[in-house]
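S.K.: just coords:
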């Protein structure tokens, strides 16, 4: 008799796991059922801001594989069907078909939790009013686009200044809205150090965004059930549309109710094979789990699509009878604000202090091409190296075209635990249209190595 794999969540992790398991085991050996309460599956949530901005013309462009394609491959994909309860002891899940109200229990041999993340909506007055949007799913993106197209006014407020908030602010500007961004942080993109965040703020102000930092949102002023303004202790900012970019939390309410182990962030705890700790028949991955940070040697919550897809491959291999593990991350991410590219990997100064590490910090200015080559643009690179050992701890880059992908060199160096001295000898490619003879990352490594030697 064959086994049954039940997957909760039909995005990066869930369908990557289902697809990998199907490659390894045929339909007669393994039945695969995937539940998701949304209208879409297998899509790129990271592309939503570009869809809102108009760079992507249709939601279908963000979908990697259609539901029909998954079903043709022997995956029973059930959209608009919410899993409302887990029963680990009975090895079953309870589902609710949203359109019909039908409910049923379904048993499993392997359960995969790929429930993702939920936009943070603090319990503020008016937070649930019409006109206030979180942006996490394609359904969210479509709702926001519909609201922007029907809005009678052109005033938008973005609450929060993380990656999504910054990308959404740019998208709204390009849609013709007057945009105000309100954040309690000293600078936008708090995953950067404040001195690097200041470069992002300068670019945002330059594109016409009103940036309000060090401000705590106290609520939304509403009228007839619709948002009219965002309020802080000191001021009020009129709004026809409000976008929440405060961040996300792991969507683990089902897991918590079922008594599964959660970490400090609320993310599920797993082993290297992505099995939930203490449960050999339950697997989890993506934005609902905590990951091991290879730099700080701690568990952290870092919700990114790159990890989610890899988790799915690992899970699918395990369920399918193969073997794979996910060793951890270094926390690499990048984004853009108009022509400004922003990237980071490893630890910020704040994270390094929190981990108990002592370090040297250097910042250098360079260009993305040879200085004499047409189109050479400025680039700022900040690098952290551990005191005494010189081990690379983190890199942040802010610059113009060609800046962001340079972070990959640092990500590899972090993963292999290189010292900044070792990095100075890296044989990186050189040609004037692409780089100075000393690549900006190597210039920063030389400066960091000098700081380490001087103690």
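M.R.: Cool, the structure landed. Predicted model only: the values in this text are computed from it and were never measured.
S.K.: Could you use CA atoms for every contact and neighbour count after this?
M.R.: Fine.
S.K.: ok, residue 101 - how many residues close by?
M.R.: Neighbourhood size, residue 101 [other Cα atoms under 10 Å]: 9.
S.K.: now it: how far from residue 362?
M.R.: 59 Å (Cα to Cα, to the nearest Å).
S.K.: got it, and residue 327?
M.R.: In terms of Cα to Cα, residue 327 sits 29 Å off from residue 362.
S.K.: Can you give me every residue that contacts the residue most central in space within the chain?
M.R.: Closest residue to the average C-alpha location of the chain: residue 304 at 3.4 Å, with Cα atoms, centre = their mean. Applying Cα atoms under 8 Å, 6 or more residues apart in numbering, we find residue 304 in contact with 286, 287.
S.K.: same thing but 10 Å
M.R.: Counting by Cα atoms under 10 Å, 6 or more residues apart in numbering, residue 304 touches 45, 46, 116, 286, 287, 331, 332, 333.
S.K.: how about the second one, secondary structure?
M.R.: This means residue 46. Look at residue 46: counting by DSSP: H, G, I helix; E, B strand; the rest coil, its state is helix.
S.K.: How about it: what's its closest non-neighbour residue?
M.R.: Leaving aside its sequence neighbours, residue 46 sits nearest to residue 305 (Cα to Cα, 6 or more residues apart in numbering; 7.5 Å).
S.K.: ok, that neighbour touching residue 44?
M.R.: Yes: in terms of Cα atoms under 10 Å, residue 305 counts as a neighbour of residue 44; the distance is 8.0 Å.
S.K.: which neighbours do the two share?
M.R.: By Cα under 10 Å, 6+ apart, the residues touching both residue 305 and residue 44 are 11, 12.
S.K.: And the contacts of residue 304, which is closest to residue 293?
M.R.: Nearest to residue 293 among the contacts of residue 304, counting by Cα to Cα, is residue 331 at 7.4 Å.
S.K.: contacting residues around that closest one?
M.R.: Residue 331 is in contact with 291-295, 300-304, 307, 344-347, 394, 411, 414, counting by Cα under 10 Å, 6+ apart.
S.K.: same question, residue 195
M.R.: Per Cα under 10 Å, 6+ apart, neighbours of residue 195: 186, 187, 363, 382.
S.K.: State the number of residues packed around the third one.
M.R.: By the criterion of other Cα under 10 Å, residue 363 has 19 neighbours.
S.K.: Please, which helix or strand holds it?
M.R.: strand 359-367 (DSSP states H and E).
S.K.: and the comparison structure, right after this:
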């Protein structure tokens, strides 16, 4: 346990949520009051996993450029950060964690007065034959990104330049772009009918048509059954129920799940998505001295009123700040989120916030939809780029329920208008009256989001 007169804070996980919590707690309490020990099983800390596809694609440098704060910088601020140290057991009753040195296997117990669980998420990796073959890569950590780049470097001298991406969510489409930029012929295998299941199918169809136009082959309804290997044991193809797709490298982009095995084994409460459940202060429910944040937790969806798993760096950093404030003797809460996310594949921008149609149906909401086509600038101004905006509104009240945008330059960040409106509980009619900035180089006189809102108002009125 901690030395007499000061508390010990133990943090499991050295990325966004964990180190933001440790750093904020240290700002509020000095080493004489609070001893902070953080365990991270990887080689890096406080890095941007979101930047890995752009590192692989050669658009940004890495890995150093993706690290916000190094281990040594954390240590200089009075945080005992131990890399390559994995927590293997959590003893909540005894207020201690068991650790194992990854490189040596040495094990030890460390006591705590307060604990932060920030174990993140793990890539979905189904137990398919050949899934662990050389040339098959998940992309979640900087170590994963380096391993992929090392594998691609070994292929540079070979004639093989075929990449298969399994999954067409955010990571899948971003990695498809990265491999295309590196000169690979890219095939994306997707179980669904359209890429980007975070969008409604009609909007996902826009993404698929754009990807086809970029030279990315997108195969719908492709249920992968095995990874085929060559005589050298490395990957040679990906098999589905009815076809084989040659591959020199395979990238898994099948989404992530909360990394909560430790928490589950310790008896901590998990939600329907497998994420830890916390109160508004990010304290684990039923625990006095355990907090959790980042990709390993579920949060309140402010639109549906239900818990959701939203593995985004924006939330992880906020969670860490809030946890650190509370652990350090201050006060902060995380009220929930509306599920805002943006991405891109080449020059196509993709954005969503709030509920999809099936989300609204799942919680029993009656709704109307409005879809419009507009441009990023005044139509007569050079460089005006097309975009499609879809909006969901509650049938009876006109309350905004969700917004999705697919378009070219200037499209994605417009979703922030809808995100603010959702957080404020605004109606689509109120969205039409927002005083947004206008000048021909930046927007039509009616912003595309407001054009969609106007159409939604009409749909609400027509529905009675």
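M.R.: Cool, got the structure. Keep in mind that this is a model prediction, so the values were computed, not measured.
S.K.: Please state their TM-score.
M.R.: Remark: TM-score between the superposed chains equals 0.99 [TM-score structural alignment, normalised by the length of structure 1]; 455 aligned residues with a Cα RMSD of 0.7 Å.
S.K.: if we can go back for a sec, make a PyMOL selection of the buried ones in the contacts of residue 304 of structure 1.
M.R.: Listed next is the PyMOL selection for buried residues among those, using 16 or more other Cα atoms under 10 Å:
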select buried, resi 45+116+286+287+331+332+333
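S.K.: Just tell me what residue 294 of structure 2 corresponds to in structure 1.
M.R.: Matched to structure 1 by TM-score structural alignment, residue 294 of structure 2 sits across from residue 286.
S.K.: Cross-check the contact I'm expecting between its match and residue 326.
M.R.: No: using Cα under 10 Å, residue 286 of structure 1 is not in contact with residue 326; the gap is 11.5 Å.
S.K.: Give me the common contacts of these two.
M.R.: Contact with both residue 286 of structure 1 and residue 326 is made by residues 274, 307, 310, 311, according to Cα under 10 Å, 6+ apart.
S.K.: What segments of the stretch 351-455 of structure 1 are strands?
M.R.: Along the stretch 351-455 of structure 1, counting by DSSP state E, counting those that start in this stretch, strands occupy 359-367, 378-386, 392-399.
S.K.: Give me the buried positions along stretch 183-198 of structure 2.
M.R.: So stretch 183-198 of structure 2, judged by 16+ other Cα under 10 Å, has buried residues 184-198.
S.K.: I would like the range of structure 1 that aligns with stretch 50-67 of structure 2, please.
M.R.: Residue span in structure 1 matched to stretch 50-67 of structure 2, by TM-score structural alignment: 46-63.
S.K.: Repeat that for stretch 189-209 of structure 2.
M.R.: Going by TM-score structural alignment: stretch 189-209 of structure 2 matches residues 182-202.
S.K.: Then stretch 84-93 of structure 2?
M.R.: Per TM-score structural alignment, the counterpart of stretch 84-93 of structure 2 in structure 1 is residues 80-89.
S.K.: what's in contact with that stretch?
M.R.: With Cα under 10 Å, 6+ apart, stretch 80-89 of structure 1 has contacts from 7-9, 34-40, 92-108, 111, 115, 253-260, 279, 281-282.
S.K.: now with 6 Å?
M.R.: 35, 36, 37, 38, 39, 93, 94, 95, 96, 97, 98, 258 (Cα atoms under 6 Å, 6 or more residues apart in numbering).
S.K.: State the distance from the fifth one to residue 142 of structure 1.
M.R.: Taking Cα to Cα as the measure, residue 39 of structure 1 and residue 142 of structure 1 are separated by 11 Å.
S.K.: which of these two has more neighbours?
M.R.: residue 142 (17 against 14).
S.K.: ok, so what distance separates the counterpart of that one in structure 2 from residue 46 of structure 2?
M.R.: Structural correspondence for residue 142 of structure 1 with respect to structure 2 (TM-score structural alignment): residue 146. From residue 146 of structure 2 over to residue 46 of structure 2 the distance is 16 Å, taken as Cα to Cα.
S.K.: Repeat that for residue 461 of structure 2.
M.R.: 49 Å.
S.K.: Pick out whichever of these two has more residues nearby.
M.R.: Per other Cα under 10 Å, whichever of residue 461 of structure 2 and residue 46 has more neighbours is residue 46, with 21 against 12.
S.K.: My read is that that one contacts residue 13, right?
M.R.: No: applying Cα atoms under 6 Å, one finds residue 46 of structure 2 not in contact with residue 13, separated by 9.7 Å.
S.K.: of the contacts of residue 195 of structure 1, closest to residue 213 of structure 1?
M.R.: Closest to residue 213 of structure 1, out of all of these and judged by Cα to Cα, is residue 186, at 5.4 Å.
S.K.: what about that closest one, which SS state?
M.R.: coil.
S.K.: what's the distance between the residue nearest to residue 442 of structure 1 when sequence neighbours are not counted and residue 407 of structure 1?
M.R.: Leaving aside its sequence neighbours, residue 442 of structure 1 sits nearest to residue 424 (Cα to Cα, 6+ apart; 5.4 Å). In this view, residue 424 of structure 1 and residue 407 of structure 1 are 15 Å apart by Cα to Cα.
S.K.: Neighbour count for the two, which is higher?
M.R.: Comparing residue 424 of structure 1 with residue 407 by other Cα under 10 Å, the one with more neighbours is residue 407, at 23 against 20.
S.K.: residue in structure 2 matching that one?
M.R.: Residue 407 of structure 1 maps onto residue 415 in structure 2, by TM-score structural alignment.
S.K.: out of residue 327 and residue 362 of structure 1, which sits in the busier spot?
M.R.: residue 362 (19 against 13).
S.K.: ok now do that one, which residues does it touch?
M.R.: Counting by Cα under 6 Å, 6+ apart, the residues that residue 362 of structure 1 touches are 382, 383, 448.
S.K.: For burial, what's the neighbour tally of the equivalent of the last one over in structure 2?
M.R.: If I follow you right, that is residue 448 of structure 1. In structure 2, residue 448 of structure 1 lines up with residue 456, judged by TM-score structural alignment. Burial measure for residue 456 of structure 2: 30 neighbouring residues, criterion other Cα under 10 Å.
S.K.: And residue 133 of structure 2, by the same measure?
M.R.: 17.
S.K.: I'd like to know how far residue 220 of structure 2 sits from residue 248 of structure 2.
M.R.: 21 Å.
S.K.: What of residue 183 of structure 2?
M.R.: Computed as Cα to Cα, the residue 183 of structure 2 to residue 248 of structure 2 distance reads 13 Å.
S.K.: now residue 35 of structure 2
M.R.: Counting by Cα to Cα - residue 35 of structure 2 and residue 248 of structure 2 are separated by 49 Å.
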